[in-house]
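Participant: need coordinates for the below:
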Amino acid sequence: MIIPEPGFVISSLFHPQHADFLGKIPSGSEVGARIWLSRSKLPDVAGRIVDESDLEDEIIKDGWIVIHPETLSLVDQVKIFANASVVAGLEGSAFHTVIFVKNPTCRLLIIPRTRRENDVHNNYKLISNTKNIDQRIFPGNLRIIEDNGYRSNLAFVSRADVRDFLNAESA
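Facilitator: Have a look, this model is predicted:
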């Protein structure tokens, strides 16, 4: 029996051959398509941002498209990453879907929702480095409303700062 080395190890390895194998859908990059990956309809136990829908109302006016990944098929989620110029949102597993895009051209804007405040989980860095994705992190803009560890309910310190970041980094 031959057991190959793993192609992905959480927090430490994403082999380029494994990334190439997983990347099946080519990028189309619709100019100007800016997508917000919303967590606003997830159950409270998933960890929510209590004022996320207020931010969404504001960024829709700026031309952002708000989607709820949990309502879409996996193929439709992958197509979002394949066709958007920018995909933004709060740190969460929806961002992992980009691994199924052959050569992602979208920019990722991620807002950490953990106690690391100024950083995201290392898996996001592994994926962006291996797939050569332009990824930006907007640090330290959440405060704890209800502390449940990784599933804490949070609120933005400043929605205006988040909106400014999104619009500046997507220009």
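
Participant: rest of the way, CA atoms for contacts and neighbours
Facilitator: OK.

Participant: thought His68 was touching Lys41?
Facilitator: Yes: proximity of His68 to Lys41 meets the contact threshold set by C-alpha atoms under 8 Å, at 7.2 Å.

Participant: and this one, please, so the two structures can be compared:
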Amino acid sequence: MSQDKYVDRSAYDHLRFGGFHRTTNIWGEDRIVGEVPPIDTVSDVFYVPWENHGRWGIFDRAGRVVEAAVDRALPDGQLLQQVVESPVSYDNIAVKAIEGEYVYGGRFHPHFGHFLVEALPRYWQLARQPLENRKIVVHTNAHYNFFADFPFARSIFSVLDLRAESFIDFQVPVRLDKLEIPHVSLRPQAFAYEAYGELCRHIGRKLLAERSIDRNDKPVWLSKTKLKHGVSVFANELIVEDYLRKHDVDIVYPEELSFEDQLYLFSSRTTIAGTTGSAFHSAVFVENNPRIIMIDPVGFKNSNFSILDKLMKVESEHYFPSGTEMIQLDGFLRAVAFPEPEVVAEEILKTIRRVP
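Facilitator: Have a look, this model is predicted:
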């Protein structure tokens, strides 16, 4: 069911719009640290299958986690759904991987935004050289389905010449004689290498290679009003959406577009606005970036957006409508309500029409 069931105008009548402010504070860091990450090659290691918030990972013969294979976030290196201790010892593992060359592909995350900033950063070297006959070892509970159930992953991996059979996720602890581990080219809310931007542009060029890009000056609003779940949402966005539609702004629902069509949208439109969300990450895959305007639910922005801006060499515009209120909304990690949504919509429209 769409979010229109949550639009009770009287529920937010007490809120007062306190102004439209450019967001300058960020959560996390946004450093660009170099051109390419290092690649480690480790021997006599073992793989422990993924367990949500459990003990899993790549470990050396002594049972110590291999740090290069650990996913982290934020400058202090916060762990992502992982306890870095092994539930087994090397000598007690009976299964050994067959002879071959293996590359570590990290943890597959099925959410679009998390996939782009937590999984894809391991694959940066594939913009520079093919995988050839090497197999990619991954951690996931979705491996056997991600080529069928996650079209964005299928599109991205396919243009990197990867197929379902390119990946292995062992179901039991397994010993590996040798494993190549590319360090991540982006750590969420912390840093990125130029190689991540290079990888994304490589993917975008290949996905759009057969399409003629016709520039369109009509502005777009990326709407979340049809989402059933997600990270953040404005509960009364539908009021803003209706106002913008009446004033000649195209309303687009990203989840209804293929990944290729999302990239075409960002390549062809000159102005794209919306409430802050992972749909805007698609911009890093295109080379003719539009003007981007995001409405933040709180008075700071996630530094991932600043990192991607730096890789694209652009500056997206972030604004915060003062007077918002946090509310509870099933299916969303954070939900807020616009104060005086028609007034906010008018400010958004003025911003869209203003020449930067």
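
Participant: the most centrally placed residue in structure 1: what secondary structure?
Facilitator: The centroid of structure 1 falls nearest to Phe95 when counting by C-alpha atoms, centre = their mean (3.6 Å). Using DSSP: H, G, I helix; E, B strand; the rest coil, the structure places Phe95 of structure 1 in helix.

Participant: same deal with Ala88 of structure 1?
Facilitator: In three-state terms, and counting by three-state DSSP, Ala88 of structure 1 is strand.

Participant: give me the nearest residue to it, chain neighbours excluded.
Facilitator: Closest residue in space to Ala88 of structure 1, ignoring its immediate chain neighbours: Leu109 at 4.4 Å, by C-alpha to C-alpha, 6 or more residues apart in numbering.

Participant: what do you get for Ala235 of structure 2?
Facilitator: What sits nearest to Ala235 of structure 2 in space, not counting adjacent residues and going by C-alpha to C-alpha, 6+ apart, is Ala337, at 5.3 Å.

Participant: counterpart of the one you found in structure 1?
Facilitator: Under the alignment (TM-score structural alignment), Ala337 of structure 2 pairs with Ala155 of structure 1.

Participant: isn't its match up against Asp54?
Facilitator: No: contact criterion C-alpha under 8 Å: Ala155 of structure 1 and Asp54 do not qualify, at 10.7 Å.

Participant: so between the two, which is more surrounded?
Facilitator: Ala155 (19 against 11; other C-alpha atoms under 10 Å).

Participant: contacting residues around Glu180 of structure 2?
Facilitator: By C-alpha atoms under 8 Å, 6 or more residues apart in numbering, the contact list for Glu180 of structure 2 reads 39-42, 102-104.

Participant: and if we set it to 6 Å?
Facilitator: Residues near Glu180 of structure 2 by C-alpha atoms under 6 Å, 6 or more residues apart in numbering: 40-41, 103.

Participant: got a PyMOL select line for the buried ones in those?
Facilitator: Those of the contacts of Glu180 of structure 2 that count as buried under 16 or more other C-alpha atoms under 10 Å are selected in PyMOL with:
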select buried, resi 103
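
Participant: so which of the contacts of Glu180 of structure 2 are in strands?
Facilitator: Judged by DSSP state E, the contacts of Glu180 of structure 2 include 40-41, 103 as members of strands.

Participant: re the thing from before, nearest to Thr271 of structure 2, out of the contacts of Glu180 of structure 2: which one, please.
Facilitator: Of all these, Thr271 of structure 2 sits closest to Val103, with 39.7 Å by C-alpha to C-alpha.

Participant: that closest one pairs with which position in structure 1?
Facilitator: Using TM-score structural alignment, Val103 of structure 2 pairs with nothing in structure 1.

Participant: can you give me the end-to-end distance of stretch 64-76 of structure 1?
Facilitator: Terminal residues of stretch 64-76 of structure 1 lie 18 Å apart, using C-alpha to C-alpha, to the nearest Å.

Participant: which part of structure 2 lines up with that stretch?
Facilitator: Aligning stretch 64-76 of structure 1 against structure 2 (TM-score structural alignment) gives residues 249-261.

Participant: ok, back up a step: mind putting the contacts of Glu180 of structure 2 in JSON lines, distance to Asn302 of structure 2 included?
Facilitator: Formatted as JSON lines, the contacts of Glu180 of structure 2 follow (distance: C-alpha to C-alpha, whole Å):
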{"residue": "Asp40", "distance to Asn302 of structure 2": "30"}
{"residue": "Thr41", "distance to Asn302 of structure 2": "33"}
{"residue": "Val103", "distance to Asn302 of structure 2": "31"}
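
Participant: and Asn83 of structure 1, how many neighbours?
Facilitator: For Asn83 of structure 1, the neighbour count with other C-alpha under 10 Å is 24.
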